[in-house]
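> Quick one, fold the following:
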Amino acid sequence: MFRLERYDDSGKRVMLVPVEMRGIGFEGSIHDGDWARVSGRIRAGTLHAKRLHNVTTGADVRATRTPKWQWILAGVFICIVVAIIVSAWIGIFVGEPGGPPDDWPPEDFP
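Reported below is the predicted structural model:
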């Protein structure tokens, strides 16, 4: 989270705007004193942005997210674990009761 100073056409500072960018990392850079253009939605007085353009350096800064293939892999793993748990539960609580066979112990057992 950082704040941007907003200026009017005459160069007078109008207000400070809190900006929030969420992600697992960031590509690009911005430093104190850099000029930037930011777009996004304002919620609860904070500008939520996914990217910004650093006018001073010409760099685009964006928040990186978890790739879709990792979400899919995690979903498949969770489904497999749930299937194993459900099949074990069915085997324990719904299956035939275990125990020794009917002819146990054998007649010639010492």
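
> Going by C-alpha atoms from here, please, whenever you check contacts or count neighbours.
Noted.

> What ranges does this protein have for its strands?
2-7, 13-20, 25-27, 36-38, 41-43, 46-48, 51-54, 60-64 (DSSP state E).

> Can you redo those as a markdown table, where the extra columns are mean neighbour count and distance to V82?
Below are these laid out as a markdown table (neighbours: other C-alpha atoms under 10 Å; distance: least, C-alpha to C-alpha, whole Å):
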| stretch | mean neighbour count | distance to V82 |
| --- | --- | --- |
| strand 2-7 | 14 | 41 |
| strand 13-20 | 14 | 36 |
| strand 25-27 | 12 | 31 |
| strand 36-38 | 15 | 43 |
| strand 41-43 | 11 | 37 |
| strand 46-48 | 19 | 36 |
| strand 51-54 | 20 | 37 |
| strand 60-64 | 17 | 30 |
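
> I'd like to know which of these lies nearest to A83.
Minimum separation from A83 across the strands of the chain (C-alpha to C-alpha) falls at strand 60-64, 32.2 Å.

> I'd like the structure of this one too, to check against the first:
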Amino acid sequence: MAHPQRVREQRVNIPDAIRVAFAEGEERHALTLLLRERDQYPAGSRAWAELERLSGLVMIHLLREVEGTFALERADTLLDALPDGTPPVRREDRPTLAWLDLSDEREGD
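Reported below is the predicted structural model:
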């Protein structure tokens, strides 16, 4: 089931199942869920890029540095110049592992 279109310039919503898996130390499961969630969005979209970047960070966390670095490069390239004309995403607004924190209150923003 495809996700409904989200408003441009909004941060992607991270499903609770991904956050819980990561918090419980199930990083591989969290990565699988992140990649599945990423694939629900069109390649080249901001949501896809944010989830790709987050996946890369989880890969690096799992000591899969090469794969993770490539994912970060793909994501950051898109976030620097989104094809839909959305302004570049500032570095400080890009995904970090803190986005997987269960207490992250910014999710509704």
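
> Do you know the score for how well these two fit?
Put the two chains on top of each other and the TM-score (TM-score structural alignment, normalised by the length of the second structure) is 0.21; 33 aligned residues with a C-alpha RMSD of 3.9 Å.

> still on that earlier bit, any chance of TSV for the strands of the first structure, columns distance to G75 of the first structure?
Formatted as TSV, those follow (distance: least, C-alpha to C-alpha, whole Å):
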stretch	distance to G75 of the first structure
strand 2-7	34
strand 13-20	28
strand 25-27	22
strand 36-38	34
strand 41-43	30
strand 46-48	28
strand 51-54	28
strand 60-64	20
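
> Quick check: which of those is nearest to Q70 of the first structure?
For the strands of the first structure, proximity to Q70 of the first structure was assessed by C-alpha to C-alpha; strand 60-64 is nearest, at 13.4 Å.

> ok, T69 of the second structure - contacts?
56, 60 (C-alpha atoms under 8 Å, 6 or more residues apart in numbering).

> now do A17 of the second structure
Going by C-alpha under 8 Å, 6+ apart, A17 of the second structure touches 30, 33.

> picking up where we left off before, which one, of the strands of the first structure, ends up nearest to A74 of the first structure?
With C-alpha to C-alpha as the criterion, A74 of the first structure lies closest to strand 60-64 of the strands of the first structure, at 18.3 Å.

> wait, doesn't V58 of the second structure sit right on G68?
Yes. The pair V58 of the second structure / G68 is scored as a contact, 7.4 Å apart, by C-alpha atoms under 8 Å.

> Between the two ends of stretch 35-55 of the second structure, how far is it?
7 Å (C-alpha to C-alpha, to the nearest Å).

> Ok, stretch 17-26 of the first structure next?
So stretch 17-26 of the first structure: terminal residues 20 Å apart, C-alpha to C-alpha.

> likewise stretch 17-31 of the second structure?
End-to-end distance of stretch 17-31 of the second structure (C-alpha to C-alpha): 11 Å.

> same check, this time on stretch 58-73 of the second structure
Stretch 58-73 of the second structure end-to-end distance (C-alpha to C-alpha) = 14 Å.

> Can you list the buried residues in stretch 29-36 of the second structure?
In terms of neighbour count (16 or more other C-alpha atoms under 10 Å), stretch 29-36 of the second structure has its buried residues at 30-31, 33-35.

> which other residues reach it?
Contact with stretch 29-36 of the second structure is made by 17-19, 21-22, 51-52, 54-55, 58-59, as judged by C-alpha under 8 Å, 6+ apart.
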